[in-house]
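Novice: have a look at this fold, sequence not included:
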């Protein structure tokens, strides 16, 4: 099992104070403190013939353009093919602005910070590549309860009931690094938080270090978290209603609960034979169609005029939500109109299936609803099938059919209809079966 050559490294990416923060339309103010540092973590897996890099970045999202530029530089610096490099955002809403989208229209994208982030990610991967040595990879799926809930359903289900766990051991059996993959919005902290923070994963990783040793590298990847959070409703949060439980104390309680689940699952992890396989594909997803942009702009202006600044009663909350929805739909209508694709217009996205031993990973280019992911897992020929959310791109939400029937914030904010989830499921299942047949 020591045929692997595995390396890892991390790089601090905390922006300077005074920067704008991404994630909440209702946030007022800029970063005024650092609760905990943000990082880029890199894992390199080398089976002697093929290499892959899994990179976790403590930011809200990365654009396709940013990730492609970084991946190309990584290829030129390390020899790892750009197609085998995966930049996965943890989706913290208490970090810097790294992308413009429906949720932060017009926020300032600091080119100096983006350049620094680019360089830091490449540096982390280069150092991880240089640190490769014979190590053992063990993987598993640890049961988790009492953290994520489905924020769109009365009973809080479905969720992903597992955390993926990757344990990297030295050849003498000591743990060198632990990667946790768990599907949940990293939004315990709300728009009133002006401290830079990883959110609850900070406490997960801190507790793992406290239990396993300070020299153990710990890192977090998000999963198919599109409709999963820790209990607050997105339509209320988006207009500035902050539940009282959204505190650092709650982040610590839930983060440590996740760490406990991972620690309990360590004895069940199994070694993986040295094997790296990657299949990637560009897939065209249909886009929603909108009324002409002028019509959408008029609707947005009308909705905005109905807002009374000092009112937050139930009626006014509904008006504020409608105004937000109108702004989002105008934004998407503009993107649709500006797209040069022929009718019916589509959005081309890259996603991949990655095999490490016999543990499979599907990369997701945005915020995928959990029913879509669970359907992929059910169709997978691999007992351990995990998801890397917000990877190499950000296309926003991708809802399932049941959610679409109920509409709501995430469905309005999605650029694609529910059939896009069917396409993603079919393509992912096809790639997973192709990987299985190649074994």
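Specialist: Here it is on my side, so go on. All values reported here derive from a predicted model rather than from experimental measurement.
Novice: CA only for contacts and neighbour counts going forward, please
Specialist: Noted.
Novice: what about residue 354, which helix or strand?
Specialist: strand 346-356 (DSSP states H and E).
Novice: for that strand, the distance to its chain's centre please.
Specialist: Centroid displacement of strand 346-356 relative to its chain, using C-alpha atoms, centre = their mean, to the nearest Å, is 14 Å.
Novice: okay, residue 305 and residue 327: tell me how far apart.
Specialist: The gap separating residue 305 from residue 327 is 12 Å, by C-alpha to C-alpha, to the nearest Å.
Novice: comparing those two, which residue is more hemmed in?
Specialist: More crowded of residue 305 and residue 327, by other C-alpha atoms under 10 Å: residue 327, with 23 against 10.
Novice: OK, contacts around that one?
Specialist: Residues in contact with residue 327, defined by C-alpha atoms under 8 Å, 6 or more residues apart in numbering, are residue 300.
Novice: and residue 222, by the same measure?
Specialist: Residue 222 neighbours (C-alpha under 8 Å, 6+ apart): 88-91, 181-185, 387-390.
Novice: below is an additional structure, to be compared with the one above:
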């Protein structure tokens, strides 16, 4: 198996509309850290598979269609995943999906192509190892203040083989946490938590070792109850915790992901999700009542309660009346013994945890489309932001997980 990595910068001019927060005070006005597109390719001698991550809020289907079509001209099956930074450009992120602004459709297509071509050019013989463990103190259920701050962390180590021996060429980390440390008031462009983790890993792994961080199923997981601030120092603190845990896992016994003679395969299925009905996700969702709840939270002086109350109100205001079903794609791949699932939009973590297969498994969110939040069926009984703003009917997330499991079983 030959594996390559490529990277390309994604500049964001000052004055660019930013995605992620409804109450952003204005367009971008400076740079905290640069955005990028990172790509990894796997080539078994016949078939080439590529995973690209872009520091943007979401990947709409029009963008996914264009970059995937262009990658086919390179003989490559491509998945494009958003890291979901809320401090990058607005790329048309609306509940249920929408069009990508024309300028960003062109710019992203170009940058993704550059990163993928660089990865192909850098391919060399590599083995892969998979490790998985618990990460404490970084992410937790953002709607449940008392929930334990524990999430699964997946680390794929890529070992380059040559006449000189074997070395770690790079790592792929799947982090199922909303990368939202910086506040809505910030107008500085940043890859937020994902970018900080990349930097921390590269610093710890040393020169010549690449690091790619993909956002997992983070629909209900964030740093809301674990962060101590919302600035660059807090980004570094949390990123250091993630990077240190990755290094701990790299010292533990691995599962074999792929080896020299391994093969690559992939499959996809299109599903049609029913829209949420008038009463679904509307428990205690009267706007006037939510306004009173926000005022009570503000009077309490509890910043977490204020943020949660404001989120509920934002959910009701942001949700549109949608009568049409939403078409989505579920993607799966096999890279040797490693099973990979790419889900669109923002699935809840429990959705990813239900996708199992023989051997190591990694599940990515925000891949090749944006239907919005994908809560578990159980979550629809709670009037929380993710449910209130969701455009799909209860059971949709479980349908996607079931399709992923079946695709992996059939491969």
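Specialist: Yes, it's here. What you are looking at is a predicted structure, and each value in this text was computed from that prediction instead of being measured.
Novice: return the subset of the contacts of residue 222 of the first structure lying in strands.
Specialist: 88, 89, 181, 182, 387, 388 (DSSP state E).
Novice: neighbour count added to the contacts of residue 222 of the first structure, as CSV?
Specialist: Below are the contacts of residue 222 of the first structure laid out as CSV (neighbours: other C-alpha atoms under 10 Å):
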residue, neighbour count
88, 32
89, 27
90, 31
91, 28
181, 24
182, 29
183, 31
184, 27
185, 24
387, 27
388, 28
389, 31
390, 31
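Novice: and which of these is nearest residue 216 of the first structure?
Specialist: Closest approach to residue 216 of the first structure among the contacts of residue 222 of the first structure (C-alpha to C-alpha): residue 181, at 16.7 Å.
Novice: gap between the residue mapped onto that closest one from the second structure and residue 318 of the second structure?
Specialist: For residue 181 of the first structure, the aligned position in the second structure is residue 174, judged by TM-score structural alignment. To residue 318 of the second structure, residue 174 of the second structure is 29 Å away according to C-alpha to C-alpha.
Novice: follow-up on the earlier one: got a markdown table for the ones in strands among the contacts of residue 222 of the first structure, with distance to residue 230 of the first structure too?
Specialist: Shown next, in a markdown table, are these (distance: C-alpha to C-alpha, whole Å):
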| residue | distance to residue 230 of the first structure |
| --- | --- |
| 88 | 21 |
| 89 | 18 |
| 181 | 16 |
| 182 | 12 |
| 387 | 19 |
| 388 | 19 |
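Novice: distance check, the aligned partner of residue 127 of the second structure in the first structure against residue 254 of the first structure.
Specialist: With TM-score structural alignment as the criterion, residue 127 of the second structure lines up with residue 136 in the first structure. Separation of residue 136 of the first structure from residue 254 of the first structure (C-alpha to C-alpha): 29 Å.
Novice: looking at those two, which is more packed in?
Specialist: Neighbour count, other C-alpha under 10 Å: between residue 136 of the first structure and residue 254, residue 136 has more, with 25 against 21.
Novice: my guess is the more buried one contacts residue 7. True?
Specialist: No. The criterion here is C-alpha atoms under 8 Å, and residue 136 of the first structure misses it with residue 7 at 11.0 Å.
Novice: show me where the first structure has helices.
Specialist: All helices of the first structure, identified by DSSP state H, fall at 64-78, 111-130, 200-212, 234-237, 248-265, 293-305, 314-338, 370-379, 401-406, 409-413, 419-437.
Novice: turn these into TSV, columns for distance to residue 15 of the first structure.
Specialist: Output for these, formatted as TSV (distance: least, C-alpha to C-alpha, whole Å):
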stretch	distance to residue 15 of the first structure
helix 64-78	17
helix 111-130	7
helix 200-212	17
helix 234-237	25
helix 248-265	20
helix 293-305	33
helix 314-338	28
helix 370-379	31
helix 401-406	36
helix 409-413	28
helix 419-437	35
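Novice: so which of these is nearest residue 282 of the first structure?
Specialist: Ranking these by proximity to residue 282 of the first structure (C-alpha to C-alpha) places helix 419-437 first, at 9.9 Å.
Novice: so the match of residue 181 of the first structure versus residue 212 of the second structure, what's the distance?
Specialist: From residue 174 of the second structure to residue 212 of the second structure the distance is 9 Å (C-alpha to C-alpha).
Novice: please apply the same query to residue 89 of the second structure.
Specialist: Going from residue 89 of the second structure to residue 212 of the second structure by C-alpha to C-alpha gives 20 Å.
Novice: can you check residue 184 of the second structure too?
Specialist: Separation of residue 184 of the second structure from residue 212 of the second structure (C-alpha to C-alpha) stands at 25 Å.
Novice: okay, these two: which has more neighbours?
Specialist: residue 212 (26 against 19).
Novice: correct me if wrong: residue 196 of the first structure contacts residue 94.
Specialist: Yes. If you go by C-alpha under 8 Å, residue 196 of the first structure and residue 94 touch, sitting 5.1 Å apart.
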